[in-house]
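Participant: Give the three-dimensional model of this entry:
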Amino acid sequence: METRSPPRIFSRQRRIAGLRRLLVRQSQRDAARYVMDDMVEDVLERLEFMRLAPKRVLVIGDWTGTLALSLRGNGAAVEETDVRSLDEEAPLPSGQFDLIVSLASLGRVNDLPGALLHLRAALAEDGILLASMIGAGSLANLRRAMIAAEPDRPSARMHPLVDNASASGLMQRALFRRQVVDSRSVEVAFSSLDRLVQDLRDQGLGSSLASAPPPLGKAALERAREAFLAGANDQGRVIETFEILTLTGWKD
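Facilitator: Just a heads-up that it's a prediction; the model follows:
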């Protein structure tokens, strides 16, 4: 029986290059980091609520190092992946971890079902996966601006994103014994499209599509800027939403 490879939507090379640039940008004092900060805080709150004190933990994607530091302070042995060489689609050592946390990385893999299966295999019995990712309800104003920029023949510039129902189905396919998917919103005010793009680049959330579109021309960029600001409130700010999905799964 023929096995089909998943479609190549994302470029791992472009994603890693963006993450390397992130580490340089984060050396600047005013670099944005609110998406990762929110994800880290949420994970710590969930662990406290569940009264979970894991002994062996794998942390994937947290370029701030904050989560691992906190978990080590509570006595856990923590392994961290290097975001500069991260490959979520590669197999992991099996059965080693009581907890695996993946932050802002699973949303840009070509074989998401396969990546979830690898994560499940790496969990010990009764181990837990907590995976946070940018969800489909995100960046509606940016999407409208990109469509307005090229109304006749728009290029693919925005990532496809996973919604709540699809995430639940993926967790079931990955054979987690129990699974829960929930979402929350992080709202941020922007004075311009350029500031939003800067924040996305600061946080490694820029495009990593396999087919990189050409840069917007001057006229198209101006149309995008105008369309973005058309959604501004009476203070001249555009409220953009980042939907954060959190996938929680238990292994038998």
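Participant: hey, let's count contacts and neighbours off CA atoms from now on
Facilitator: OK.
Participant: Please enumerate the strands of this structure.
Facilitator: Shown for the chain, the strands assigned by DSSP state E span residues 56-60, 77-80, 97-103, 123-134, 178-190, 238-250.
Participant: and the ones you listed, which is most packed in?
Facilitator: Stretch with highest mean neighbour count among the strands of the chain: strand 97-103 (a mean of 24; mean count of other C-alpha atoms under 10 Å).
Participant: Now tell me what touches that one from outside.
Facilitator: For strand 97-103, contacts defined as C-alpha atoms under 8 Å, 6 or more residues apart in numbering pick out 36, 39-40, 54-62, 119, 122-133.
Participant: from the chain's centre, how far out does that strand sit?
Facilitator: 15 Å (C-alpha atoms, centre = their mean, to the nearest Å).
Participant: now the angle from it to strand 238-250?
Facilitator: 160 degrees (axes from the mean of the first three to the mean of the last three C-alpha atoms, to 10 degrees).
Participant: The residue nearest to the spatial centre of the chain: what's it in contact with?
Facilitator: Computing the C-alpha centroid of the chain and ranking residues by C-alpha atoms, centre = their mean puts residue 104 first, at 2.4 Å. Residues near residue 104 by C-alpha under 8 Å, 6+ apart: 36, 61, 131, 132, 133, 134.
Participant: Distance check, the fourth one against residue 234.
Facilitator: Noted for residue 132: a distance of 33 Å to residue 234, by C-alpha to C-alpha, to the nearest Å.
Participant: Then residue 138?
Facilitator: 22 Å.
Participant: So those two - more neighbours on which side?
Facilitator: Taking other C-alpha atoms under 10 Å, residue 138 and residue 234 do not tie; residue 138 has more neighbours (19 against 7).
Participant: another one to check against the first:
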Amino acid sequence: FFSQIMVEEILERLDAVKRTFKRVLIIGLSAEALGRELQKRGMTVVFADSSEQLASALGGVICDDDRLPFADHSFDLIINMGSLDTINDLPGALALCRRIMVPDGLLLAAFVCAESFTSLKSVIMEAEGDRVAAHIHPQIDVRTAGDLLARAGLTLPVADSDILSLRYSSLERLISDIRNMGGSNILTGRAPSISRKTSNIIQSLFDARSKPTGKFEESVTLLYLCAWAPHPDQPKPAPRGSGQASLTKALSGGDQN
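Facilitator: Below is the predicted model of the structure:
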């Protein structure tokens, strides 16, 4: 259901853009559902994914996000759903997106970011004691994502997030949701498996924190990115120090000496 929420949000953001897009590249989760919607809007859709099974089923291109095999200026819209945080070279992938977009092309992306599953992480850390290991792959926070967009040479970058408050009645369902979204540890140097003893402690802590409602409270933060390929006609930020109004005065609502 995370991908369904991201698809709906991406479509809403796309509706707010007063532009007509003709050729779009879709990468990652829920590509088929999103692609069908964009095809209804008259767009030519190309799919790409690192999964051979998924890419083949969609008639798409099998490739990694940081090795997109497309010519310069191939797309005026690129949408990445849920996979940017799982690749080796994120700055390189963003720079590559900039290269294969036409000038003033739009990049939209969504994925689960840091500050997610904090309750479960704290339970696992408490259960493992002084032998803590990574069981959920490293995640990106909002500030870092915004910096990476600018570093890749993309313009007008915006990174914002939406927090989902969830309640689980079983530990198995929570872990299943994480695995289904590809959120378990995918690093080459895998963490050791959780022992049966530690697993029992985790279950006990989960049950204790579920009282008195019988539900374990968890939160997931979805991160959304928006940025444009450079173009001479895009708005430019005002030079530093050129402002004529006092921000302090504006925020206070009164005169300042």
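Participant: what's the TM-score for these two chains?
Facilitator: Scored against TM-score structural alignment, normalised by the length of the first structure, the superposed chains reach a TM-score of 0.82; 219 aligned residues with a C-alpha RMSD of 1.6 Å.
Participant: Make sure residue 21 of the second structure is actually in contact with residue 41.
Facilitator: No: the pair residue 21 of the second structure / residue 41 is not scored as a contact, 9.1 Å apart, by C-alpha atoms under 8 Å.
Participant: Which one's more surrounded, the two?
Facilitator: When residue 21 of the second structure and residue 41 are compared for neighbours, residue 21 comes out ahead with 18 against 12, by other C-alpha under 10 Å.
Participant: Tell me the residue in the first structure aligned with that one.
Facilitator: Under the alignment (TM-score structural alignment), residue 21 of the second structure pairs with residue 54 in the first structure.
Participant: shouldn't that match be in contact with residue 76?
Facilitator: Yes: at 6.2 Å, residue 54 of the first structure counts as touching residue 76 under the criterion of C-alpha under 8 Å.
Participant: Can you name the residues that contact the nearest residue to residue 22 of the second structure once chain neighbours are set aside?
Facilitator: Once flanking residues are discounted, residue 22 of the second structure sits nearest to residue 43: 4.7 Å by C-alpha to C-alpha, 6 or more residues apart in numbering. By C-alpha under 8 Å, 6+ apart, the contact list for residue 43 of the second structure reads 21, 22, 23, 24.
Participant: Dump those residues into JSON lines; add distance to residue 136 of the second structure as well.
Facilitator: Output for the contacts of residue 43 of the second structure, formatted as JSON lines (distance: C-alpha to C-alpha, whole Å):
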{"residue": "21", "distance to residue 136 of the second structure": "36"}
{"residue": "22", "distance to residue 136 of the second structure": "37"}
{"residue": "23", "distance to residue 136 of the second structure": "35"}
{"residue": "24", "distance to residue 136 of the second structure": "31"}
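Participant: if we go to the first structure, which of the residues you listed are intact?
Facilitator: Checking the contacts of residue 43 of the second structure against the first structure (both residues aligned by TM-score structural alignment, their matches' C-alpha atoms under 8 Å), the contacts still present are 21, 22, 23, 24.
Participant: if I pick the spatially closest residue to residue 233 of the first structure that is not a sequence neighbour, what's in contact with it?
Facilitator: With C-alpha to C-alpha, 6+ apart as the criterion, residue 233 of the first structure has its nearest non-adjacent residue at 7.9 Å, and that residue is residue 239. For residue 239 of the first structure, the contact set (C-alpha under 8 Å, 6+ apart) comprises 187, 188, 189, 190, 232, 233.
Participant: and stretch 190-206 of the first structure, which stretch of the second structure?
Facilitator: Taking TM-score structural alignment, stretch 190-206 of the first structure hits residues 168-184 over in the second structure.
Participant: Only the buried residues of that stretch, if you could.
Facilitator: The neighbour-count check on stretch 168-184 of the second structure (16 or more other C-alpha atoms under 10 Å) flags 174, 181, 182, 183, 184 as buried.
Participant: Please apply the same query to stretch 24-38 of the second structure.
Facilitator: Neighbour-count burial for stretch 24-38 of the second structure [16+ other C-alpha under 10 Å]: 24, 25, 26, 27, 28, 29, 30, 31, 32, 34, 35, 38.
Participant: before we move on, the earlier item: keep only the contacts of residue 239 of the first structure that stay in contact in the second structure.
Facilitator: The contacts of residue 239 of the first structure retained in the second structure, by both residues aligned by TM-score structural alignment, their matches' C-alpha under 8 Å: 187, 188, 189, 190, 232.
Participant: Does the fourth one touch residue 240 like I think?
Facilitator: Yes: the criterion here is C-alpha under 8 Å, and residue 190 of the first structure meets it with residue 240 at 7.3 Å.
Participant: and the strands of the first structure as CSV, adding distance to residue 171 of the first structure?
Facilitator: Shown next, in CSV, are the strands of the first structure (distance: least, C-alpha to C-alpha, whole Å):
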stretch, distance to residue 171 of the first structure
strand 56-60, 18
strand 77-80, 23
strand 97-103, 14
strand 123-134, 10
strand 178-190, 7
strand 238-250, 7
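Participant: Ok, which of those strands comes nearest residue 145 of the first structure?
Facilitator: Closest to residue 145 of the first structure of the strands of the first structure, according to C-alpha to C-alpha: strand 238-250, at 11.8 Å.
Participant: Which stretch of the second structure lines up against that closest one?
Facilitator: Using TM-score structural alignment, strand 238-250 of the first structure pairs with 216-228 in the second structure.
Participant: mean offset of the matching stretch relative to the first structure (after superposition)
Facilitator: Aligned to the first structure and superposed, stretch 216-228 of the second structure gives a mean residue distance of 1.0 Å (mean C-alpha distance after the TM-score superposition for the first structure).
Participant: Alright, that wraps it up for me.
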